[in-house]
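Undergrad: sequence unknown, structure follows:
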């Protein structure tokens, strides 16, 4: 999941640059063009890691065929060491990592360091966009990591035994403020763990205190389904739960924005 590059054989790695800005959708690509880890492929949140033609929330999940094509043109194989990075302390590398995890890439990790820190550590950088040899990789999808809308509906009805955990801020969770989606509130029955709590001084951390905070919301032996507004900021919460050795975790990629897209979908406030 989250790993310092100091612990990795970076010379044998394949790199994915997932930098992005929700406020400026072109920023990640501009930063990549200015400088990136040598050999890194750029994956864009909107163009590669979402299917914006769909109506299933604000960052809908791409079809498996599209993800397979992304992996193949990126030259990836299932047994590759793949290091994904972004600005550091952001949700975009975890989002990219989750798709790799879902597809069966067992050695994909999220760099704890953002690009500036990677460069400061002396990793080679350049402005060249690589053209990797196309692979014929065949993903091995693990559906136990994915929560469909139907699964979440069954969870709300009490039929799955999974615990919903909302990764948004407490004020959005309670429905007091909603700056993005048209309906304020949360999916009924959800608990709350603000993804910003996963960070310390702008960097993800996984110490004993954080594990205690997570366990105070949901126990490791419970099955957990995480969501946020659009499936982006829930990805680091998913990754951190796995880091904390929670064995049964799912991600509702459509998240709250998908949930409220259905007329008369129930929501809770307070």
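TA: Yep, that arrived. Being a predicted model, the structure only gives us computed values, none of them experimental.

Undergrad: going forward, measure contacts between C-alpha atoms and count neighbours the same way
TA: Fine.

Undergrad: and residue 216, how many neighbours?
TA: Number of residues near residue 216 (other C-alpha atoms under 10 Å) recorded here: 10.

Undergrad: Residue 255 too?
TA: When neighbours are counted by other C-alpha under 10 Å, residue 255 comes out with 30.

Undergrad: now it: how far from residue 146?
TA: Residue 255 sits at a distance of 11 Å from residue 146 (criterion: C-alpha to C-alpha, to the nearest Å).

Undergrad: same check, this time on residue 179
TA: Counting by C-alpha to C-alpha - residue 179 and residue 146 are separated by 27 Å.

Undergrad: Those two: who's more crowded?
TA: residue 146 (19 against 8).

Undergrad: quick one: the more buried one and residue 248 touch, right?
TA: No. Using C-alpha atoms under 8 Å, residue 146 makes no contact with residue 248, being 10.6 Å away.

Undergrad: Residue 29: what secondary structure?
TA: helix (DSSP: H, G, I helix; E, B strand; the rest coil).

Undergrad: Pull the number of nearby residues for it.
TA: So residue 29, with other C-alpha under 10 Å, has 18 neighbours.

Undergrad: Could you measure from the residue lying closest to residue 108 once chain neighbours are set aside over to residue 76?
TA: Once flanking residues are discounted, residue 108 sits nearest to residue 82: 4.4 Å by C-alpha to C-alpha, 6 or more residues apart in numbering. According to C-alpha to C-alpha, residue 82 and residue 76 sit 8 Å apart.

Undergrad: Take this one as well and set it beside the first:
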């Protein structure tokens, strides 16, 4: 698989908005204002796009442990995907946001976890679409009939016990995807404890794209992971299992598949220290 399979341009998407084999999903969201993404979508979105909300659709309720964005109820998400006209293994899903893939990559990863590999991300997101002069609308799409029956890839995830047991083994690498200041424990705006999981190395997720949200080239993605390429197992985490998915995308583009997500991430890890 190469990056052409994982990333589509605004030009390509504009030519395929009427393609019955393509379903577009708007994933815009703001951690600072959890209703903003939905409002933005209702005001203006790519024609035909459906909306999935990080908190309501791509995660489940927060508990004492498990992190700030536990995996969603899979049956409920599958029903929503079916209602968007997505058929498992057949429909190409194109996801976008306006946050350098922070939220769209969560859907990209979830679909692959659920057994659906035909999913790509819009390069540059909604901003690139508008900058290219393509149309937007406030018309909401009607539900469709699809058949999405998940085939979970359970090897794609690990929990805290697996991280504890494997993080110090040779040829295993634990990747922290947060900003360097949070990794170093100099600043923690969200979780109650600052710092990182002992032994983790830091690869901030923002490095996958440029400031405009365009995905860096395949060669740059490969260069990014040069030191980890020979690891037997790579486990990726962030604050709550969302932006880590951007690094998982980068690893896939770089030709390093099968990296795993610690779903609960730092917010789960530090919850056991309170």
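TA: Great, that's in hand. Just so we're clear, the structure is a prediction, and the values are computed from it rather than from any experiment.

Undergrad: what do we get in the second structure for the residue nearest to residue 108 of the first structure?
TA: Using TM-score structural alignment as the criterion, residue 82 of the first structure maps onto residue 93 of the second structure.

Undergrad: My assumption is that that match lies in a strand; please confirm.
TA: Yes. Counting by three-state DSSP, residue 93 of the second structure is part of a strand.

Undergrad: Assess the claim that it and residue 117 are in contact.
TA: No. Counting by C-alpha under 8 Å, residue 93 of the second structure stays clear of residue 117, with 9.1 Å between them.

Undergrad: give me every residue that touches the counterpart of residue 8 of the second structure in the first structure.
TA: Aligned by TM-score structural alignment, residue 8 of the second structure pairs with residue 3 of the first structure. Counting by C-alpha atoms under 8 Å, 6 or more residues apart in numbering, residue 3 of the first structure touches 109, 110, 111, 112.

Undergrad: And the equivalent of the second one over in the second structure, which helix or strand is it part of?
TA: Think residue 110 of the first structure. Taking TM-score structural alignment, residue 110 of the first structure has residue 121 as its aligned residue in the second structure. Using DSSP states H and E, residue 121 of the second structure sits in strand 119-122.

Undergrad: mean shift between that strand and the first structure?
TA: Following superposition, strand 119-122 of the second structure is found to deviate from the first structure by 0.7 Å on average (mean C-alpha distance after the TM-score superposition for the first structure).

Undergrad: which parts of that strand are buried?
TA: Along strand 119-122 of the second structure, these residues count as buried under the neighbour rule (16 or more other C-alpha atoms under 10 Å): 119, 120, 121, 122.

Undergrad: and of the residues you listed, the nearest to residue 193 of the second structure?
TA: residue 121 (32.7 Å; C-alpha to C-alpha).

Undergrad: State the distance from the closest one to residue 204 of the second structure.
TA: 19 Å.

Undergrad: Repeat that for residue 156 of the second structure.
TA: Taking C-alpha to C-alpha, one finds residue 156 of the second structure at 21 Å from residue 204 of the second structure.

Undergrad: and what of residue 153 of the second structure?
TA: 26 Å.

Undergrad: out of these two, which sits in the busier spot?
TA: residue 204 (21 against 14).

Undergrad: if we can go back for a sec, touching, the residue nearest to residue 108 of the first structure and residue 101? I think so.
TA: No. Assessed by C-alpha under 8 Å, residue 82 of the first structure is found out of contact with residue 101, at 10.7 Å.

Undergrad: Check the contact lists of these two and give me the overlap.
TA: In contact with both residue 82 of the first structure and residue 101: residue 108, using C-alpha under 8 Å, 6+ apart.

Undergrad: Specify the local secondary structure of the closest residue to residue 221 of the first structure other than its chain neighbours.
TA: Nearest non-adjacent residue to residue 221 of the first structure, counting by C-alpha to C-alpha, 6+ apart: residue 246, 6.9 Å away. Secondary structure, three-state DSSP: residue 246 of the first structure is coil.
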